[in-house]
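1. Dropping the sequence and predicted coords here.
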Amino acid sequence: MIACYKGHFKIANYLLLLKADINKKSVKGNTALHDCAESGSLDIFKMLIQNGAKMEVDSYGMTPLLAACVTGHADIVDYLVKSNNLVSRTEKIEALELLGATYIDKKRDLIGGFDLWKQAMDLRFNIDDEQDIPKPDNALPIEAYEWAQEVKNHEELNELLSEPDEMRMQVCLMFHHHILPIKALLVRERILGPTHPDTSYYVRYRGAVYADAGKFTRCISLWNHALDIQRGSLESCHQMTVSSFFSFAELFSFMSDACATNDDNGYRQVPALLTFEDVIQVLVKAINELCEPKELPYAIDLSPRLLLISLDLFNMALKLIRNDEHSHLTHRLLYRLNKCNILGHLGQTALHLASARKTALAVSRHPQTGSSDDSTLLLRALLKIGANPNARDDEGNTPLHLVAAKDSLIIQLLLGSGAHYDAVNAAGRTFCDMRKATPHNPLYHTSLACHAARVIRKNRIPFVGHIPVTLYEFVEKH
């Protein structure tokens, strides 16, 4: 019911008088109660409960109570927690814990979050004539969370604070500003599970906070964990997963930037922060995402976008190679990508994209300090692992057609690797025709066979059935 989500009490009441089905689920599996919980309409929420609304679960396994916790609507949570028969004791405990995590992560209210966790702990252990409900003890510690564990009892919870008075509490909580958010992530992942978008979102958010503080190692660790969660629960090349890969590429680009602006509007060198290991662990996941599609691919094909991001990561990895092991691993991944024949926009191969210098990242604000060899590392690596210099995209262009006129080094590398100087695209144009110039002597790059093929095409001489079948494609390229 849209009226419930918008908080229109009179409209919702009118619909109830018309006997509207308040327990009907939407496409996403949510009911009117879910909409109320997300919008924070307590009056409508109570009215729906009084008219027989049920505490159903949506497609993520979320009840209206948990939905209120995620959005931070404490009044709805308080109403349900204080009720006698609307939710179970276990549901009340998890609700208070999740709401506490929301206070810490979303509202940045450390004291409020701690207080909610204390209420939850009281419900676990301080209920007369009822059995204690300890926290599950089967969760394996996670490296991204610095192997931290959730607090299991009052003693562990109180260890975060040394004195009960308000001023000391504030000081202690600020001292533990790093510990509490990590424990909030643990609570959220346990209660919501890995498939809920908020689980990975808040892991990524916490990583971004660390990045802003210059703690890049912590950020990379958390973002890798979020990426693993997304890859394990979402379709192949899902929008959220591709967005995570792009965030990594942007972070790595920032970390590897060789220059920074000083007060005199000049540039000074800064220490290199990025390592080969940082890039390669993300690159391996990107290639797996591209080359090992799941049974149900994402409705929108974002593999061209991820291909561009992966090539940016390859560019960074190639510049960070320090030994033969690094080189072997990088080239093996690149060979796998080339073998899978993942195509970008207009059916362009990785070599097309590298030749045209296409990138998913914005152009750097700082001047390039690397050598010309650095700028062609990816192209050289692709040619080394056997990428086809005569591959054609949907418009019949070879990589040579897409090279900028000023990139003479790239033209030389392609021609030196067997690219056909006189290959024509679907419009019948060679790469020289597209530039209205002949930057290289054609005598050095065309063979007698090329001349023969051009004569056949120019004079429209029938060749099918008169030459070997293996030469058909060769003739059609000219």
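-> Yes, it's here. Numbering: from 1, shown residues only.
2. CA atoms for contacts and neighbours, from now on please.
-> Will do.
3. Helices along the stretch 251-400 of the chain, start to end?
-> For the stretch 251-400 of the chain, the helices defined by DSSP state H, counting those that start in this stretch cover 276-291, 303-319, 324-340, 350-355, 372-375, 377-384.
4. ok, and what's touching the fifth one?
-> Surrounding helix 372-375, the residues in contact under the criterion CA atoms under 8 Å, 6 or more residues apart in numbering are Lys319.
5. now swap in the last one and tell me
-> Where contact means CA under 8 Å, 6+ apart, the residues beyond helix 377-384 that reach it are 311, 314-315, 318-319, 331, 334-335, 338, 350-351, 354-355, 389, 410, 413, 417.
6. make it 7 Å
-> 314-315, 318, 331, 351, 354-355 (CA atoms under 7 Å, 6 or more residues apart in numbering).
7. roughly how far out does that helix sit from the chain middle?
-> Relative to its chain's centre, helix 377-384 lies at 26 Å (CA atoms, centre = their mean, to the nearest Å).
8. go on, the first one?
-> The offset between the C-alpha centroid of helix 276-291 and the centroid of the whole chain comes to 12 Å, using CA atoms, centre = their mean.
9. buried residues in it?
-> By neighbour count on 16 or more other CA atoms under 10 Å, the buried set for helix 276-291 is 276, 278-280, 282-283, 285-291.
10. and the gap between the closest residue to Lys358 other than its chain neighbours and Ala95?
-> Spatially, and ignoring its direct neighbours in sequence, Lys358 is nearest to Leu308 (7.5 Å; CA to CA, 6 or more residues apart in numbering). To Ala95, Leu308 is 42 Å away according to CA to CA, to the nearest Å.
11. dropping in the other structure now:
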Amino acid sequence: MWDEETETECVNDIVRLTAWKASDTYGALYNDLMQEVKHSAPGARLSARLRTALERLSPDDRRLLCSRTRDGCAPLFIACRRGNLEAVEYLVHVCNADLEQRGVYEVRVPDERSVHCVTALWCAAVAGHLPVLRALADAGAKLDAGSDSGSTPVRSACFMTHLDIVKFLVERGADIHRPNHNGGTCLINSVQSLRLCTYLIDHGAEVDATDMQHKTALHYAIQEHRLETARLLLARGADPRLTSRAGDDALRTAALKGASQVMALLAARVRYGPSRLADAYELLGATQLDEFNDVSACLAAWRRATALRHATGQYVPKVPEQEPRKALLYMREWRTMAELEACAADADTLRIQALLVCCRVLGKEHKEHVFRLMYRGASYADSFRYQRCIDLWTWALEIRLEKDSILYPDTCHTACALTRLLLDARGALPAQPHEDVVHIAELLMNALPEAREWLVPRPVFKKQADTFDRALRCLAHLLHLMLDTASTDEERAHVHRRMRRVVELQLRSAHTCDTLLHLSVSRLTVIRSSYCGEEAGALFPSVSLAKALLAAGADPLRRNAARCTALHVAVLPYNFSSALVEALLAGGAHLDQPNKFGDSARELLALNAHSAVRPLRHVTLQCLAAAALRRAPAAPAVPAHLVHFVDLHRP
């Protein structure tokens, strides 16, 4: 029966065990063991001195010592990783090491590095040490113990193309049908090896098993241009008409990845209509141009597609028909061979035709189409053709906002890239892009309120909160650009109306509850984008934006999470300018309004030696009386109409 005395004995045992583990003898023995398993030759035994010292310990103490870890790995795990069979057998059979104790394993393959928490058997399987794997399996280690991502040893061995390891595990009863957390199967992980795929299919692997993206092994074989594997899968019954979550079947996947040989194989084995084949070859040509910059291969594919559309004597139309778009210079796709040859004379026209093909065949919301819009826009920006880039990226932002929320990382990345581009393009365009700035700002103004509501329920994911704050900083920059690019009275009037609208939205940042007025006076309001390199030159603090927001009705007394007003932020030394502080005070800010730490803006203002602001001109008798009430030992009765004013002067 469990009682207080038993509990006390257990606590004492734990204390004694902790003290013993910390002793010099235990530590020295453990260090010696770790040194030998790390640095001894793969087939070497542990030294006689170390074995003698270990065997003098009790069985429980030996097991306890072998369960101790360094850098996340126990001695058995390290011995398995290095393939030291002698050390593994000694630790398993003499020291009774825990076979299922997990360690940290780093998988290194070309272009990929990943770290996983796995068992010793998983480690041996991925490292390709068959004798060690056999020893662990004979000792009773679990064959299907998955990693932290749910990948079993046999699945991970397939990824590393260890055919002998896979054969051994399958013979011992490993489950080749069990996927990882993303649905990836052994067969999907084996498309790089024809022999491995053949072995798995012969032993019952499901050819059309799909992962969470609804992709089959055939999809992955095509993506990697594995012609022979694709041929094998088709011969063994793989269905080429199965579509992924993005709507891509085998033929479209081949066209998207530029796998022309696989396309020829599919065209020979599967009955497709002329319109379907023509679409595929047109998409293949677009890929050859956009991904591989191969104009001749692109034109060859497009000529073949055009011939297919005219093969029967009656033109096979391109469906669905696309409306002309400003971003694509209102162009339409070619229809005849003569029109195609005319396009071939101009490289820029060819690239626009490639985008037209992608939009029609894939659909405008397909991720590959949006990616190609961003890529083509970046190439225009690199050649200082900013307006073309602005048009393409604006269209990409519209598509992503229509499909996903601004909280979706790719959508926010597009908004940041576009804002940075507008900042970089100032002065580089013949005319300031006022209409573009206004349009993009309105897109964000329409998207941010709903996104902010989604962040109200708890818990809030940090990544989504960060994404929202980045988008809000983009809006602050766009508002500044709206003021900067407005050149006529009519444009300025439109800007003022939009300022009033954005103030009415009462947007606040997710982490610190900053308003747009707070952001407009802070040097920390910056945006970064992987498309545009380093962050742009600082626009903030912005006196003009602060004045415009105040004129539109922004509340200068509104506090953030630290109960700081915009004036608290503006008087910080790295934000300070006398003009900025004077603008806030003229708009109704209070110098003696404290934050949650009890610091008033008046006290922080004193930190700026070069300040030209005269505090006494902005402190009223009302403010002094409210401060006196705050310091009073007993709170006196305050008239109802003054309660709010007095509360403003409380921390």
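-> Perfect, thanks for sending it. These figures come from a predicted structure and were not determined experimentally.
12. What's the TM-score once they're superposed?
-> With the length set by TM-score structural alignment, normalised by the length of the first structure, the two chains reach a TM-score of 0.83; 444 aligned residues with a CA RMSD of 3.0 Å.
13. out of the contacts of helix 377-384 of the first structure, who's nearest Arg429 of the first structure?
-> Among the contacts of helix 377-384 of the first structure, Ser355 lies closest to Arg429 of the first structure (CA to CA), at 17.9 Å.
14. what does that closest one align to in the second structure?
-> Residue correspondence to the second structure (TM-score structural alignment): Ser355 of the first structure is matched to Val521.
15. so who does that match touch?
-> So Val521 of the second structure contacts 540-542, 546, 566, 569-570, 575 (CA under 7 Å, 6+ apart).
16. Can you lay out these as JSON lines showing distance to Ile201 of the second structure and neighbour count?
-> Below are the contacts of Val521 of the second structure laid out as JSON lines (distance: CA to CA, whole Å; neighbours: other CA atoms under 10 Å):
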{"residue": "Phe540", "distance to Ile201 of the second structure": "62", "neighbour count": "21"}
{"residue": "Pro541", "distance to Ile201 of the second structure": "65", "neighbour count": "23"}
{"residue": "Ser542", "distance to Ile201 of the second structure": "66", "neighbour count": "20"}
{"residue": "Ala546", "distance to Ile201 of the second structure": "67", "neighbour count": "27"}
{"residue": "Ala566", "distance to Ile201 of the second structure": "67", "neighbour count": "28"}
{"residue": "Val569", "distance to Ile201 of the second structure": "66", "neighbour count": "23"}
{"residue": "Ala570", "distance to Ile201 of the second structure": "68", "neighbour count": "26"}
{"residue": "Asn575", "distance to Ile201 of the second structure": "66", "neighbour count": "18"}
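17. For those, which pairs are in contact in the first structure too?
-> Counting by both residues aligned by TM-score structural alignment, their matches' CA atoms under 7 Å, the members of these that carry over to the first structure are 546, 566, 569-570.
18. Just give me the match in the first structure for Leu329 of the second structure.
-> Leu329 of the second structure maps onto Glu146 in the first structure, by TM-score structural alignment.
19. neighbours around that match, how many?
-> 13 (other CA atoms under 10 Å).
20. And for the one 3 residues further on?
-> If you count neighbours by other CA under 10 Å, Gln149 of the first structure ends up with 16.
21. which element is it on?
-> Using DSSP states H and E, Gln149 of the first structure sits in no helix or strand.
22. residue range for stretch 382-402 of the second structure in the first structure?
-> Under TM-score structural alignment, the match for stretch 382-402 of the second structure is residues 212-232.
23. residues making contact with that stretch?
-> Taking CA under 7 Å, 6+ apart as the rule, stretch 212-232 of the first structure contacts 144, 194, 200, 203-204, 207-208, 210-211, 241, 244.
24. now do 6 Å
-> With contact meaning CA atoms under 6 Å, 6 or more residues apart in numbering, stretch 212-232 of the first structure is reached by 144, 194, 200, 203-204, 207, 210-211.
25. Check those residues and tell me the two furthest apart.
-> Put simply, by CA to CA the two of the contacts of stretch 212-232 of the first structure set farthest apart are Pro194 and Ala211, 23.0 Å from each other.
26. From Ile280 of the first structure, how far off is the closest residue to Leu173 of the first structure other than its chain neighbours?
-> Among residues not flanking Leu173 of the first structure along the chain, Leu110 sits closest, at 6.5 Å (CA to CA, 6+ apart). Note on Leu110 of the first structure: its distance to Ile280 of the first structure, by CA to CA, is 36 Å.
27. Asp35 of the first structure too?
-> 43 Å.
28. what range in the first structure does stretch 89-108 of the second structure sit on?
-> Going by TM-score structural alignment, stretch 89-108 of the second structure sits over no part of the first structure.
29. my bad, stretch 35-44 of the second structure
-> Under the criterion TM-score structural alignment, stretch 35-44 of the second structure matches nothing in the first structure.
30. Which element, helix or strand, includes Glu603 of the second structure?
-> Using DSSP H and E, Glu603 of the second structure falls in helix 601-605.
31. now the next helix or strand after that helix: which residue numbers in the first structure?
-> Per DSSP H and E, the first helix or strand lying C-terminal to helix 601-605 of the second structure is helix 621-631. Using TM-score structural alignment, helix 621-631 of the second structure corresponds to residues 448-458 of the first structure.
32. ok, and what's touching that stretch?
-> 475, 478.
33. Mean distance of that stretch to its aligned residues in the second structure, please.
-> Compared with the second structure after the fit, stretch 448-458 of the first structure shows a mean deviation of 2.7 Å (mean CA distance after the TM-score superposition for the first structure).
34. Neighbours of Glu9 of the second structure, how many?
-> By the criterion of other CA under 10 Å, Glu9 of the second structure has 11 neighbours.
35. Quick check: the gap between Arg528 of the second structure and Arg420 of the second structure.
-> From Arg528 of the second structure across to Arg420 of the second structure, the span is 7 Å (CA to CA).
36. likewise Glu402 of the second structure?
-> For Glu402 of the second structure, the distance to Arg420 of the second structure equals 22 Å [CA to CA].
37. host element of Ile461 of the first structure?
-> According to DSSP H and E, Ile461 of the first structure maps onto no helix or strand at all.
38. Can you give me every residue that contacts it?
-> Contact analysis of Ile461 of the first structure by CA under 6 Å, 6+ apart lists nothing.
39. Distance-wise, check it relative to Ile467 of the first structure.
-> From Ile461 of the first structure over to Ile467 of the first structure the distance is 12 Å, taken as CA to CA.
40. related to what we said a few turns ago, can you list the buried residues in the match of stretch 382-402 of the second structure?
-> 216-227, 229-231.
41. Nearest spatial neighbour of the residue nearest the centre of the second structure, chain-adjacent residues omitted?
-> Nearest residue to the geometric centre of the second structure (CA atoms, centre = their mean): Pro409, 6.2 Å. Using CA to CA, 6+ apart and skipping residues adjacent in sequence, the residue nearest Pro409 of the second structure is Thr467, 6.5 Å away.
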